[in-house]
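1. quick one: sequence and predicted model below, then my questions.
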Amino acid sequence: MSDDMMIGTRIQEVRAAIEAARTRRTHVPAETPVELIAVTKNHPVEAMQAAIDAGIMNIGENRVQEALDKAQTLGRAVKWHLIGHLQTNKVKHAVRQFDLIHSVDSLRLAREIDKAAEKLGKVQNILVQVNLAREESKSGVYREDLDEILAVIDELPSIRLQGFMCIAPNYEDVEECRPLFRAMYELFQQVKAHAPHTADIRYLSMGMTHDYEIAVEEGANLVRVGTAIFGARQYALGV
């Protein structure tokens, strides 16, 4: 089987697993759709093209420059998601390239995105990254600081809050992710019910290759999957 066919087969397998996870939901409406983001960090444009040809519409990249380089030769229409940490000196390039920035983790970053979007005449859709597990190794807003950042975002005219992103700890037993994902869904629902007037709360981005099925069971409607689609990342010098 060719590499392109393998990518298509893996996408079908991931989609089937997502649908099965939806049927196992107990506290989330089963009909709530789930969008699959193919995470293409360190994978070549040819693999991305094969995934898109197999039905992928959402591409996730961790680094701004890598996305900019790939976009020049991709030759496909997709929705671009920035899922990695965003440095303030890359904000203007990120706003130009990405449809949805998942990783807004500070007031400073939110304000910089707003400024860059205003200059481009764009309203930039964002997610706030929440660090519910309080892992020092990960970015994200702590729960006790979330209300403040949401209030500030509500006053920034060139960004639109569309939900939240979280990354679970890399537990050896993946079931240990479940309480965190459930707590994140509850937080998502709370904010959605009392959304700031400029917000459009619709996305809960959580779950990666090792834990996306549990994330879907617990309420995720965006999942970020790379290895299960493309195999191990292909690291190259200079990437």
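-> Noted; the coordinates are in hand.

2. please count neighbours and contacts with C-alpha atoms only from this point.
-> Noted.

3. packing partners of the longest helix along the chain?
-> Longest helix in the chain, counting residues (DSSP state H): helix 3-23. Applying 3 or more CA pairs under 8 Å, 6 or more residues apart in numbering; DSSP states H and E, one finds that helix 3-23 contacts helix 45-53, helix 212-217, helix 227-230.

4. let's see that with 6 Å instead.
-> helix 212-217, helix 227-230 (3 or more CA pairs under 6 Å, 6 or more residues apart in numbering; DSSP states H and E).

5. which one of those helices is the most hemmed in?
-> helix 212-217 (a mean of 26; mean count of other CA atoms under 10 Å).

6. which is the next helix or strand following it?
-> Next helix or strand after helix 212-217 toward the C-terminus (DSSP states H and E): strand 222-225.

7. so what touches that next one?
-> Strand 222-225 is contacted from outside by 34, 35, 36, 37, 38, 39, 205, 206, 207, 208, 209, using CA atoms under 6 Å, 6 or more residues apart in numbering.

8. could you dump these to a markdown table with neighbour count, distance to residue 21 and secondary structure?
-> Output for those, formatted as a markdown table (neighbours: other CA atoms under 10 Å; distance: CA to CA, whole Å; DSSP: H, G, I helix; E, B strand; the rest coil):
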| residue | neighbour count | distance to residue 21 | secondary structure |
| --- | --- | --- | --- |
| 34 | 19 | 10 | coil |
| 35 | 17 | 13 | strand |
| 36 | 22 | 13 | strand |
| 37 | 23 | 16 | strand |
| 38 | 26 | 18 | strand |
| 39 | 26 | 20 | strand |
| 205 | 30 | 15 | strand |
| 206 | 26 | 14 | coil |
| 207 | 25 | 12 | coil |
| 208 | 22 | 14 | coil |
| 209 | 15 | 14 | coil |
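
9. reformat those as a markdown table; add distance to residue 151.
-> Below are those laid out as a markdown table (distance: CA to CA, whole Å):
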| residue | distance to residue 151 |
| --- | --- |
| 34 | 28 |
| 35 | 28 |
| 36 | 30 |
| 37 | 28 |
| 38 | 32 |
| 39 | 31 |
| 205 | 21 |
| 206 | 23 |
| 207 | 27 |
| 208 | 29 |
| 209 | 33 |
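
10. nearest to residue 70 among those residues?
-> Set against residue 70, the nearest of the contacts of strand 222-225 by CA to CA is residue 39 (13.0 Å).

11. so that closest one sits right up against residue 226, yeah?
-> Yes: in terms of CA atoms under 6 Å, residue 39 counts as a neighbour of residue 226; the distance is 4.3 Å.

12. dropping in the other structure now:
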Amino acid sequence: MLIAAKLEQVSKRIADACERAHRHPSEINVIAVTKYVALTRAQEALDNGIVHLGENRWQDAKEKWEQLPLSSAVSSDKPIWHFIGSLQSNKAKDVVGKFDYIHSLDRLSLAKAIDKQAEQLDIVVPCFIQVNVSQELTKQGIMEGQVYDFLNELKNYRHIKPIGLMTMAPFEVEPEATRPVFRKLRQWRDDIQNRSDGTSSITELSMGMSNDFEVAIEEGATWIRLGTILVGEKEE
């Protein structure tokens, strides 16, 4: 199926989820996860009006980043790059300055590496703090009890701007089973905002993928990361 048809179906499901949650579809940002597909498929996504592209590893993103138009604050027809995978501290130099957002900030050593590279480039990097809400050993992210200490430590890194929280729910046959995970992340975001009297920069929620994005939207997601359902299966 062409991406245009997939996007039409996804947009309808987003609209229906928003209606159930009394939200507007404009509140939802869709990231097309292009990590498994070729350059031509990523280009097709851009041609259909998708501006946010997500990648897990620089070595997989490199060809697309070099050959597709670069992101621009004044041009909505160019890609905005999101790094959504686990990031090793020694790989921060490959990512900072190329990706507009990092969704997987989960430790101070990584914050230090991001900040150092961003300082050299004289930029500020918008980051999502990854929280392991499900407490799965196979998942990355800080534990819930570490959230406020981590936020306080991030104040020491002037070239990082924490803008939201990110989590990955367990894969469930029934998407409804993921609801407690997404709800908990939203509650954390809301609690951070309440404690700061609404002044905290933590406003966004990056949660929900192909299997569970509708539940995530109902629970407050502002960014959803869609791969298979939008750009297709892994290409050999």
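-> Right, received. Where do you want to start? Every value quoted in this text rests on a predicted model; they were computed, and no experiment measured them.

13. could you give the number of residues near residue 146 of the first structure?
-> By other CA atoms under 10 Å, the residues close to residue 146 of the first structure number 17.

14. with distance to residue 54 of the first structure added, can I get the helices and strands packed on helix 3-23 of the first structure in JSON lines?
-> What follows is those, written out as JSON lines (distance: least, CA to CA, whole Å):
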{"stretch": "helix 212-217", "distance to residue 54 of the first structure": "20"}
{"stretch": "helix 227-230", "distance to residue 54 of the first structure": "11"}
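
15. closest one to residue 53 of the first structure among the ones you listed?
-> helix 227-230 (13.3 Å).

16. average offset of that closest one relative to the second structure?
-> When the second structure is superposed, helix 227-230 of the first structure averages 0.9 Å from its matched positions, counting by mean CA distance after the TM-score superposition for the first structure.

17. how are the strands of the first structure distributed by residue range?
-> Ranges of strands in the first structure, per DSSP state E, are 35-39, 58-61, 79-82, 100-104, 124-129, 159-165, 203-205, 222-225.

18. do you know how far the equivalent of residue 32 of the second structure over in the first structure is from residue 184 of the first structure?
-> Under the alignment (TM-score structural alignment), residue 32 of the second structure pairs with residue 38 in the first structure. For residue 38 of the first structure, the distance to residue 184 of the first structure equals 22 Å [CA to CA, to the nearest Å].

19. again with residue 208 of the first structure
-> In terms of CA to CA, residue 208 of the first structure sits 15 Å off from residue 184 of the first structure.

20. repeat that for residue 36 of the first structure.
-> 19 Å.

21. just residue 90 of the first structure next, same as before
-> In terms of CA to CA, residue 90 of the first structure sits 28 Å off from residue 184 of the first structure.

22. more neighbours: which of the two?
-> residue 184 (25 against 14).

23. next up, the contacts around the more buried one.
-> Counting by CA under 6 Å, 6+ apart, there are no residues that residue 184 of the first structure touches.

24. how does it look with 10 Å?
-> Residues in contact with residue 184 of the first structure, defined by CA atoms under 10 Å, 6 or more residues apart in numbering, are 130-132, 164-166, 178, 190, 204-206, 215, 218-220.

25. before we move on, what about residue 28 of the second structure?
-> Contacts of residue 28 of the second structure (CA under 10 Å, 6+ apart): 14, 15, 18, 205, 206, 217, 220, 221, 222, 223, 224.

26. out of these, who has the most neighbours?
-> Neighbour-wise, these (other CA under 10 Å) top out at residue 206, 30 neighbours.

27. how near is the residue lying closest to residue 214 of the first structure once chain neighbours are set aside to residue 10 of the first structure?
-> Nearest residue to residue 214 of the first structure in three dimensions, chain neighbours excluded: residue 178, at 6.4 Å (CA to CA, 6 or more residues apart in numbering). Here residue 178 of the first structure is placed at a distance of 24 Å from residue 10 of the first structure (CA to CA).

28. hmm, back to that, which residues are in contact with each of residue 39 and residue 226 of the first structure?
-> Here residue 39 of the first structure and residue 226 have 59, 60, 61, 208, 209 as joint contacts, going by CA under 10 Å, 6+ apart.

29. what number of residues lie near the counterpart of the first one in the second structure?
-> Pointing back at residue 59 of the first structure there. Residue 59 of the first structure maps onto residue 53 in the second structure when the alignment is built from TM-score structural alignment. By the measure other CA under 10 Å, the count of residues near residue 53 of the second structure is 28.

30. OK, contacts around residue 53 of the second structure?
-> So residue 53 of the second structure contacts 30-35, 42, 45-46, 61, 64-65, 78-84, 99, 225-227 (CA under 10 Å, 6+ apart).

31. swap in 7 Å and give it another go.
-> 31, 32, 33, 34, 79, 80, 81, 82 (CA atoms under 7 Å, 6 or more residues apart in numbering).

32. the first one and residue 122 of the second structure, how far apart?
-> This means residue 31 of the second structure. Between residue 31 of the second structure and residue 122 of the second structure the computed distance is 26 Å (CA to CA).

33. and the residue lying closest to residue 52 of the first structure once chain neighbours are set aside, how far is that from residue 51 of the first structure?
-> Once flanking residues are discounted, residue 52 of the first structure sits nearest to residue 76: 7.4 Å by CA to CA, 6+ apart. Distance of residue 76 of the first structure to residue 51 of the first structure, computed by CA to CA: 11 Å.

34. who has more neighbours, those two?
-> Set residue 76 of the first structure next to residue 51 and count neighbours by other CA under 10 Å: residue 51 wins out with 26 against 12.

35. go ahead and confirm that one touches residue 8.
-> Yes: assessed by CA atoms under 7 Å, residue 51 of the first structure is found in contact with residue 8 at 6.3 Å.

36. I am finished for the moment; much appreciated.
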